[in-house]
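# just to be clear, the model below is a prediction. Sequence and coordinates:
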Amino acid sequence: MTAQRHLSSRHKTILEVDGLRFRDLDADGALSPFEDWRLSPAERAADLVARMAPDEKIGLMVISSRPMGISQHNKDFTSHDGVLDEQHLPIKLDPHTSAGIPFEGTTEMIAEKHMRHFIMREEPTGARIATWINTMNEVAEQTRFGIPVVVAANSKNEAGGFKMGGTPEDQPFAQWPGTLGLAATGSLELIESFARHSRAEWMASGLRKGYMYMADVFTDPRWFRGHGTFGEDPRFVAAAIGTIVRAFQGEDGLEADGVALTTKHFPGGGARENGTDPHYAEGRFNIYPTEGSLEEYHLPPFQAVIDAGTASVMPYYAIPSAEKSATPQGRVTDFEQVGFAFNREILGLLRNMGHRGYINSDSGVLSKMAWGVEDLTTPERVGRAVMAGTDMFADTNDVASVREAYLAGEFTTQRLDEAAQLLLAELFALGLFENPYVDPERADEVVANAEAVAAAQEAHRRSVVLAKNHDATLPLAAADLSGKRVYLELFARDLRVKELDALRSRIAAAHPEVEFTTDYRGADVAIVLIAPFIGSYFEFVGIGDLAIDEHSHVDLEKVRRIRESVGILVVGLNAKFPWLLDGVEPLADALLIGFDTDWDAIVDAIFGAFSPSGRLPITFPISAEAVAIDTEGRCASPNDVPGFAKEQHMDGRPYVYVDADGNRYELGHGLGYEG
């Protein structure tokens, strides 16, 4: 007997057929195939697309950041008791047409532009997220076919993840280590726990689409986004990202209680030209100077997510450089010199690898980051991308250009229907046509719940890597510290005195057995915590210098003075890059490394609350010479090869950092207190 699906309707009526209930979304009093949840998502999508007008299909092909009503300061520009932002604003001119692209209010986007995909950038409470998404779905339910809204967000559950803005009322989801930190645990079981706990928070809040996670392999040590990867080992990255997809979406494909993932950034963003990034023109090329590197190192994680059934894949902005690459690269015989979202060859490879979901461009490919197609008009760019295989354009509401491209014949009706069917199939699979609503009160109960927070704290502990422990300096046991004073220092970008004071107070409260001092000149032991930082997400600021010093927001001279004043110096490093350690490590008796890991966990390890078990997910370079760039722009170590394998391509020159105790800081290195 067929089990009844749970339905929720606020405007459309419910039909009863064969003793079962269905939503009458087209309000015709009869059960249409797209309303019949007994059919497959693909069958339902095909039926609905056949009923839709071109404009209704076109609206599905964009996904736009959409501010919430709580972010609108003028409440006259809101609706539904301040929940929806309705302000209609002009935004900057299109450089190719000199025409202003309007930014409409929420209701206009849904009801008139037929948009159904939005990106949330704020970090509000779970209840506010749920109320906002529910309200948008009430608007959508009243349209001709009642097609539901789906809201996406960037990853929300890792410390140090990409976030825009912030308010005093923010309530973050449970904060786990960064993805490199998760990789440092080496545990697929823990990564699955991370994804399942996170999925529950997303589901409860009504967030059903994630722009996450990165299947990229971290091969150039200066890449600004490398800290968002799962490291440099293609096999582990593949296993981790496959585990993530199944845990978020469902073991056997996208489920009605799952979160659809858009896996990034095909065919891998790690092969940067000297660490530069395609968010700016200077970094617009992926380069593959090493024969077979694309196939050997960069594609395996994407095959894993395809096999796991990822809902969609996001191509990167970059152009694959034919000039600076060894070709052919496995199945790619000759690089087409356009960005990946416009690249028939690369998107054809993605389909040939078995991807059956939709292809979702990265943000801005129609405007700022239209690499390789800069001379085309915006509608021509749309057509080029759609005919290459792109189904959706990210972070734009430019429905007009998609419509113009279609009417001008830049892409075919067949491709329009293919894209619409793929996009709708996801909404059907998620069960949103049956029930697009969630309970706001339950959202606040689930977000950052005690069980998830406890699991996250355990993950922070397991992410700590003990890289150096000269003469068994650690752990600093209470008996060893009797009569001694401990000084705690922190170096980080934009650090405020009150933040350092708060950290010192918290650490002191957690370790009452330790006598702390705020003057290193009177201390016996010093713990120096450092979080170096360089680079910019959107702006070229020069080739990254991986030295740890003043330019990376660490007062190295002060670290040296502290070293001269104390008998024992312990350094805790939170790493976003594989930094050059030659300025810091020789000063330290012990060195611990985390990756967006809580400082509390690192300090707990220092005092012996647990024995560190983390292992390096990336390899640290031996010196500036190992990543130096010659006059022709070539790096001394290949940009497209992981750190653990670089020495195979360096004619006997070293790449791996070796500390004063002889420890090699390569993939998998990590010590413990047991031996």
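Looks like it came in fine.
# only C-alpha atoms for contact and neighbour calcs from this point on.
Noted.
# all strands of the stretch 151-300 of the chain, in order?
Secondary structure of the stretch 151-300 of the chain by DSSP state E, counting those that start in this stretch: the strands cover 209-211, 260-266, 285-286.
# what residues does the shortest one touch?
Contacting residues not belonging to strand 285-286 are listed as 269, 271-273, 278, 318-321 [C-alpha atoms under 8 Å, 6 or more residues apart in numbering].
# same thing but at 6 Å, please
Defining contact as C-alpha atoms under 6 Å, 6 or more residues apart in numbering, one finds that strand 285-286 is touched by 271-272, 318-321.
# check it against this one:
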Amino acid sequence: MAYQKKFNGYYTVVENDGGKTLGVMDAPVIEKDGFAFKDLAGTGELLPYEDWRLSPEERAKDLAARLSPEAVAGLTLFSSHQSVPAGGRFGGTYGGKPFDEAGVPAYELSDAQKKFIPEDGIRTVLLTDACDIETLARWNNNLQALAESSPFGIPVSLSSDPRHGARNPTGRQSKEVVTTSKWPQGMGLAATFRPEIVKEHAEIVAKEYRAMGITSALSPQIDLGTDPRWMRTRDTFGCHVKMSQDMARAYCDGIQTTEGSETGWGNGSINAMAKHWPGGGTGEGGRDAHYAYGKYAVYPGHNFDAHLSVFTEGAFKLDGPTKMAGAIMPYYTISTGIDPDENVGNAYSHYIIHDLLREKYGYEGVVCTDWGVTQHTEGEKLTAFAHASHGVETLPRPERILKAIMNGVDQFGGDNEVEPVMAAYSLGVEKYGEDTMKKRFAETAYRILLPLFRLGLFENPYLDPRESEKVIGKQEYVDLGFKRQTESIVMLKNKGNVLPLKKGTKVYIPDRTEKGKINFFGNLEEDRTFSPYDPDEIAPYFTVVDTPEEADVALVMMESPQSLGYNDDPRLGEMGYLPVSLQYRPYTATEAREESIGQGDYRETENPNRSYKGKTGVCYNERDLDNVLEMREKMGNKPVIALLTIANMTVPKEFEPYVDGLVIDFYIQRKAMYEILTGGAEPSGLLPFMMPADMETVETHCEDLPFDMTPYTDSEGHTYQFGYGMNWEGVIHDERNEKYNLENAQL
């Protein structure tokens, strides 16, 4: 016998001499040619899909042919958010009770998980929070054991949204207990102007993800961020076409490639899901398509091809052997005027998915919808979160699903129930015939199964938490991530070389105040006043004092202006469509379009025009500007330093003249900023976008065009254009500016 079995305390390890190592919970093991194989189908004989000596393509083809339509329908489901233990916003029970009342260990499977694995056939699960590494590993093993005991033993692919960011969009520190290394994200990586850092980041993400059992990443987000008002611009690599292409390529290569593998795929790989096809950064007026009020993407500058190119010349043309991103997510948007036949959400557009993605560009990987696109119910408000069946709201849900499937969509994000997919299948049999539907389902089954074989999940999906502990949050990764955070910081102004400051300098930091607002999930948050820093984190760097009079320097921590593009809550002021503002004071949109480009919704039959011309937008963090002005007055001739955390490009003219220093970051750890401020590291980041001169130039620009606005010039004569940044010597000009500049910014 050329293999050995041993129990490691969590699962049985079967080591094949000269072959693959297996991880087994309860499945029988059979021997052939002196090697061990899992008998996942329980037939007592080795089936091709169980034979690890065959290629992933051969195995996926064999298994896909064996699956019933019901089994394939289960594979099309990409679960809603799952936390360990279940609870919080997304709920969950154990024996019908909340976790706190159930008296079960945190690694126990929830009621929903015990159902959707064996009954609905879900095999792709979106993981959110996890309380600790031991618990996560044991939960993963329980989930995989349940899948292993189900027909054909198809393992689960755990998936994750990006989880290596240091601060979330509220400015609060990340509270996840399973703490990975922390890195700049999106725009922060772009501010380094170095694709090699993006690749390095992705390589470490892959290592930590695999140690958590995660094998599918809902990243990278590679939308070309051309509209400065879009709330997700901060997650992109900016609006420079070539740099975005290069960084998309670097990320996918880094996260997908297993070193030493001929194909690039292996036990160290993560399947990347590049998003959002064909580009989500052109929402009219900067509005976002999670909500029906923001469903229209527009292209007044006729620049659609540039947005596509980040995929076609970046994520689809990798330098490494995996060749292209393993999965694609279309955005919620209706790409207005692009589909010659209909204006519907991208997943529902035959032209966008079939004609362009599948046919013209030959994409063969998994296409997974964004979350909840099939789930709209009649009568939902325009502000409803993510139930974004844009353009097909009046179709019954099975018809929506069938339409997407026949376009070339394979998976449905956030869908947990198999019945609607089977209803769509039955409808398809009536409309197209059973042979056509079986063939179409077999294509989807193959695409979804292929990554599971490529990544080794059929051999071993289990975790040993002792090994995971050695990888997740490894000090080497933590230190490198922190270094890259400092390199993402951009210094815009340093009047009189006020920076760096000496350690121990006495500083005053005003509290921040945010007015009540509607959050990302559509819930009303009350007014809040809070301290923007952690006393323990800042203590090694500065002495924080109680009054401006005691201080040598004022540090004003602020965030870019935040506002809504639509309001249906009378408690928050003016109603209806509103301008998304990048200035702190109220902004009246005198230069906005008379007629919106995107029009049409069954809820807007009386007035389909979405123009907000003449209406006024207000920012819920307007108080940030007041803090700057008050500190300027109270500090007299003493320095005022603005520390601006950027979610969106900002109009600086309201506050820049009143500060001596201006340093921006992209939601990094505060202590990385303190390192820069005290000279522990030198600023080296560059603006991955421009800062607009005023809201009028923003309002008159084309949502799909980069760099068609007038940039801001500050009181020192520096223009806040793409590629601008300062170090201690002055304005930076190095090889990065030669590689990426305005001359090669567009197609």
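Nice, I can see it. Small disclaimer: the values here were computed from a predicted structure and weren't measured.
# most tightly surrounded among the strands of the stretch 151-300 of structure 1?
Most buried of the strands of the stretch 151-300 of structure 1 by mean neighbour count (mean count of other C-alpha atoms under 10 Å) is strand 285-286; its value is a mean of 28.
# residue 273 of structure 2 maps to what in structure 1?
Under the alignment defined by TM-score structural alignment, residue 273 of structure 2 corresponds to residue 262 in structure 1.
# so who does that match touch?
Residue 262 of structure 1 makes contact with 211-212, 312-313 under the criterion C-alpha under 6 Å, 6+ apart.
# swap in 10 Å and give it another go.
Contact analysis of residue 262 of structure 1 by C-alpha atoms under 10 Å, 6 or more residues apart in numbering lists 152, 154, 209-214, 245, 305, 310-315, 357-361.
# among these, which ones are in helices?
Among those, DSSP state H puts 245, 305 in helices.
# distance of the corresponding residue of structure 2 for residue 545 of structure 1 from residue 694 of structure 2?
For residue 545 of structure 1, the aligned position in structure 2 is residue 581, judged by TM-score structural alignment. Distance, residue 581 of structure 2 to residue 694 of structure 2, using C-alpha to C-alpha, to the nearest Å: 10 Å.
# and for these two, which residues touch both?
Residues touching both residue 581 of structure 2 and residue 694 (C-alpha under 10 Å, 6+ apart): 650-651.
# for the two, indicate the residue with more neighbours.
Remark: of residue 581 of structure 2 and residue 694, residue 581 carries more neighbours, 31 against 19, as counted by other C-alpha atoms under 10 Å.
# now that one, what's its secondary structure?
Following DSSP: H, G, I helix; E, B strand; the rest coil, residue 581 of structure 2 is assigned to coil.
# ok, it touching residue 698?
Yes. Counting by C-alpha atoms under 10 Å, residue 698 is a contact partner of residue 581 of structure 2 at 9.2 Å.
# quick check: neighbours shared by the two?
Counting by C-alpha under 10 Å, 6+ apart, the shared contacts of residue 581 of structure 2 and residue 698 are 228-229, 285, 651.
# show only the entries of those found in helices.
Among those, no member falls in helices (criterion: DSSP H).
# which one of these is nearest residue 687 of structure 2?
Distance ranking of these against residue 687 of structure 2, using C-alpha to C-alpha, places residue 228 first at 13.1 Å.
# show me the contacts for that closest one.
The neighbours of residue 228 of structure 2, taking C-alpha under 10 Å, 6+ apart as the test, are 234, 238-239, 281-282, 285-286, 580-582, 647-650, 689-692, 698, 701, 703, 706.
# what's the following helix or strand after the longest helix along structure 2?
Assignment by DSSP H gives helix 434-454 as the longest helix of structure 2. Downstream of helix 434-454 of structure 2, the next assigned helix or strand under DSSP states H and E is helix 465-471.
# name the residues of that following helix that come out as buried.
Taking 16 or more other C-alpha atoms under 10 Å as the neighbour-count basis, helix 465-471 of structure 2 is seen to contain the buried residues 465, 468-469, 471.
# can you map out the helices along the stretch 251-400 of structure 1?
Assigned by DSSP state H, counting those that start in this stretch, the helices in the stretch 251-400 of structure 1 fall at 293, 300-308, 344-352, 378-388, 399-407.
# so what's the counterpart of residue 414 of structure 1 in structure 2 up against?
Applying TM-score structural alignment, one finds that residue 414 of structure 1 aligns to residue 439 in structure 2. The neighbourhood of residue 439 of structure 2, defined by C-alpha under 10 Å, 6+ apart, consists of 65, 445.
# on that earlier part again, now, the most widely separated pair of the shared contacts of residue 581 and residue 698 of structure 2?
Of all pairs drawn from these, the greatest distance, 16.1 Å, lies between 285 and 651 (C-alpha to C-alpha).
# give me the more crowded residue out of the two.
The residue with more neighbours, out of residue 285 of structure 2 and residue 651, is residue 285; 32 against 23, by other C-alpha under 10 Å.
# you'd agree the more buried one is up against residue 578?
Yes. Residue 285 of structure 2 is within contact range of residue 578, at 8.9 Å (criterion: C-alpha under 10 Å).
# including distance to residue 491 of structure 1, could the strands of the stretch 151-300 of structure 1 go into a markdown table?
Formatted as a markdown table, the entries for the strands of the stretch 151-300 of structure 1 read as follows, by distance: least, C-alpha to C-alpha, whole Å:
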| stretch | distance to residue 491 of structure 1 |
| --- | --- |
| strand 209-211 | 31 |
| strand 260-266 | 32 |
| strand 285-286 | 34 |
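# can you say which of the ones you listed is nearest to residue 16 of structure 1?
Distance to residue 16 of structure 1, taken as C-alpha to C-alpha, is lowest for strand 260-266 among those, at 29.7 Å.
# what's the average distance of that closest one to structure 2?
Its matched residues in structure 2 lie on average 0.8 Å from strand 260-266 of structure 1 after superposition (mean C-alpha distance after the TM-score superposition for structure 1).
# what's the angle between that strand and helix 300-308?
Taking axes from the mean of the first three to the mean of the last three C-alpha atoms, to 10 degrees, one finds strand 260-266 of structure 1 and helix 300-308 inclined to each other by 150 degrees.
# tell me the angle of the longest helix of structure 2 relative to strand 271-277?
130 degrees.
# quick one: helix 434-454 of structure 2 to helix 397-407, angle?
Our comparison of helix 434-454 of structure 2 with helix 397-407, counting by the same axes, to 10 degrees, yields an angle of 70 degrees.
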